[in-house]
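# quick one, structure for this:
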Amino acid sequence: MTSLLRLSGLTAITLTAALSMTAGLAIAGDNNVSADQIVNALQPKPVTRGLSAGPQVDPAVKDKEASFIQTLRNRKTRSLSLGEREEVAQIASTKPNIDLDIQFDYNSAQIRKASMPAAEELGKALSNASLKGSTFVVAGHTDAIGSEAYNQDLSERRADTIKRFLVDKYGINGTDLVTVGYGKDKPKDPNAPMDPINRRVQVVNMDTKTASR
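Model prediction:
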């Protein structure tokens, strides 16, 4: 009986340790994304040719998307209308993207010191030769605390901060970065709109070119 109790205790300790390690890895994975992971997430998905290929995008639709995206280059974040922001979101939903946990100081567009590594990895990723020539949307999102107007303004200022950081520190072409703010309108977790998980920066590769093989 004593041996069985010891074995049960050992099993419980081992299980607890395993769960603790798993939780640690999950947290590390969320907060310490690497440049390679960002590059992989933003790579256009290859199109396979033949009977196994999925539905193909109408070339006319691709041309329309490309023309619209072209009109956004060099635009100021606050100049985008609600209709344009929604069109960006609709196109972005079909493109390679990644959500980054880049946090800002309270009521501020200043990047928190703890989030600088994630911002730096983003800069390294967008400097990668494999993503050269792409147009990226940098979208700011907030949680649902506060008014709609307040959060809209805050999300726009934060998106602009990321753009300035990428241009100033990594020499990314500013015309390749389209900034947009969505305030609290598009939470990552609609069931918990006030959760901090909704405070994020989303980066989308809007390039209409598709890799083929």
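# for the rest of this, base every contact and every neighbour count on C-alpha atoms.
Will do.
# counting by contacts, list what the helix or strand hosting residue 11 packs against.
Counting by DSSP states H and E, the element that carries residue 11 is helix 2-31. Counting by 3 or more C-alpha pairs under 8 Å, 6 or more residues apart in numbering; DSSP states H and E, no packing neighbours are recorded for helix 2-31 among the helices and strands.
# so which bits of that helix are buried?
Applying a neighbour-count criterion of 16 or more other C-alpha atoms under 10 Å, one finds residue 31 buried in helix 2-31.
# contacts for the very next helix or strand once past that helix?
Using DSSP H and E, the next helix or strand after helix 2-31 towards the C-terminus is helix 35-42. The set of residues external to helix 35-42 that reach it, using C-alpha atoms under 8 Å, 6 or more residues apart in numbering, is 96-98, 121-126, 128, 131, 204-205.
# would you map the helices across the chain?
Taking DSSP state H to define them, one finds helices in the chain at 2-31, 35-42, 59-72, 82-92, 116-126, 148-170.
# may I see the buried residues of the fourth one?
What that stands for is helix 82-92. So helix 82-92, judged by 16+ other C-alpha under 10 Å, has buried residues 85, 88-89, 91-92.
# got the angle for it vs helix 59-72?
Computed with axes from the mean of the first three to the mean of the last three C-alpha atoms, to 10 degrees, the direction of helix 82-92 lies at 130 degrees from that of helix 59-72.
# quick one, which of the contacts of helix 35-42 are buried?
By the neighbour-count criterion of 16+ other C-alpha under 10 Å, the contacts of helix 35-42 include these buried positions: 96-98, 121-126, 131, 204-205.
# next up, for comparison:
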Amino acid sequence: MKYIRILGLLACTLAPAVSLAQSDKVLRADEINERALVDLLAPEKAARPKTRSINVIRDESSLAPAKPAAANLLIIFETNSAGLTPTGKQSLDVVGRALNSEKLVPFSFAIEGHTDPRGGDEYNRQLSQSRAESVVGYLSQNHQIERSRLKPVGKGPSQLLNPARPEAPENRRVTIRRLDN
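This is a model prediction of the structure:
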């Protein structure tokens, strides 16, 4: 019984490291809200393990590195274009308010554009870069977010979330990734 208790305590101690990993869920326009974005992109505070009779010292180097804080968003663009649709702009208005929140103002972010594989690699790399730049421009112009905090990155079709369905909407997304300077 003692051993089960100690193993349970160890599992609770390691849980914060596991919870840092972000899911690959793509937030659609109706799911994007400030609180969810702040929760996904803000650094988690390390929780101190609660123990009565043991102190757990863990070797951080033995743990798998956590994925950087990120949010996958389905931002709607005009077909084969970097032009934002009204729905895309509404989603980015929520993103802009979140990035201007007290918890996120100190950080910089990569704005990654992703595409599906239709149209060829070079075309999609350029389209994804243009879309990332369009998002940065919109956030900078409409929400006064300093451009130095936002780094546009075109990923093209190199990181499909749904490789079984390459043309799936979740493969055409914008990922906002916190950069830990």
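# returning to that earlier point: can you list the buried residues of helix 82-92 of the first structure in JSON lines and add distance to residue 71 of the first structure?
Formatted as JSON lines, the entries for those read as follows, by distance: C-alpha to C-alpha, whole Å:
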{"residue": "85", "distance to residue 71 of the first structure": "13"}
{"residue": "88", "distance to residue 71 of the first structure": "11"}
{"residue": "89", "distance to residue 71 of the first structure": "15"}
{"residue": "91", "distance to residue 71 of the first structure": "14"}
{"residue": "92", "distance to residue 71 of the first structure": "15"}
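# from these, which is closest to residue 189 of the first structure?
Comparing the buried residues of helix 82-92 of the first structure against residue 189 of the first structure with C-alpha to C-alpha places residue 89 closest, at 16.3 Å.
# need the counterpart of residue 178 of the second structure in the first structure.
In the first structure, the residue paired with residue 178 of the second structure is residue 205, using TM-score structural alignment.
# I figured its match hits residue 96, correct?
Yes - the pair formed by residue 205 of the first structure and residue 96 meets the contact definition of C-alpha atoms under 8 Å, at 5.6 Å.
# got any residues that touch both of the two?
Shared contacts of residue 205 of the first structure and residue 96 (C-alpha under 8 Å, 6+ apart): 42-44.
# any idea what residue 77 of the second structure aligns with in the first structure?
Residue mapping for residue 77 of the second structure onto the first structure gives residue 104, with TM-score structural alignment as the criterion.
# nearest spatial neighbour of that match, skipping sequence neighbours?
Excluding its sequence neighbours, the residue lying closest to residue 104 of the first structure (C-alpha to C-alpha, 6 or more residues apart in numbering) is residue 111, at 4.4 Å.
# show me what contacts the one you found?
102-105, 161.
# nearest to residue 61 of the first structure, of the residues you listed?
Residue 61 of the first structure has its nearest neighbour among the contacts of residue 111 of the first structure in residue 161, at 31.8 Å by C-alpha to C-alpha.
# what residue in the second structure is paired with that closest one?
Counting by TM-score structural alignment, which is the criterion used here, residue 161 of the first structure corresponds to residue 134 in the second structure.
# nearest residue to that match other than its sequence neighbours?
Computed as C-alpha to C-alpha, 6+ apart, the closest residue to residue 134 of the second structure that is not its neighbour in sequence is residue 82, at 6.2 Å.
# looking at the shared contacts of residue 205 and residue 96 of the first structure, which is nearest residue 200 of the first structure?
Within those, proximity to residue 200 of the first structure (C-alpha to C-alpha) peaks at residue 42, which comes in at 16.6 Å.
# now for that closest one, how many residues are close by?
Using other C-alpha atoms under 10 Å, the number of residues around residue 42 of the first structure comes to 24.
# how close does it sit to residue 126 of the first structure?
Going from residue 42 of the first structure to residue 126 of the first structure by C-alpha to C-alpha, to the nearest Å gives 9 Å.
# and the gap between the residue lying closest to residue 27 of the second structure once chain neighbours are set aside and residue 15 of the second structure?
Taking C-alpha to C-alpha, 6+ apart as the measure, residue 27 of the second structure lies nearest to residue 73, with 4.8 Å between them; neighbours along the chain are not counted. Between residue 73 of the second structure and residue 15 of the second structure the distance, using C-alpha to C-alpha, works out to 26 Å.
# repeat for residue 90 of the second structure
35 Å.
# kindly report the same for residue 91 of the second structure.
When C-alpha to C-alpha is applied, the distance between residue 91 of the second structure and residue 15 of the second structure equals 32 Å.
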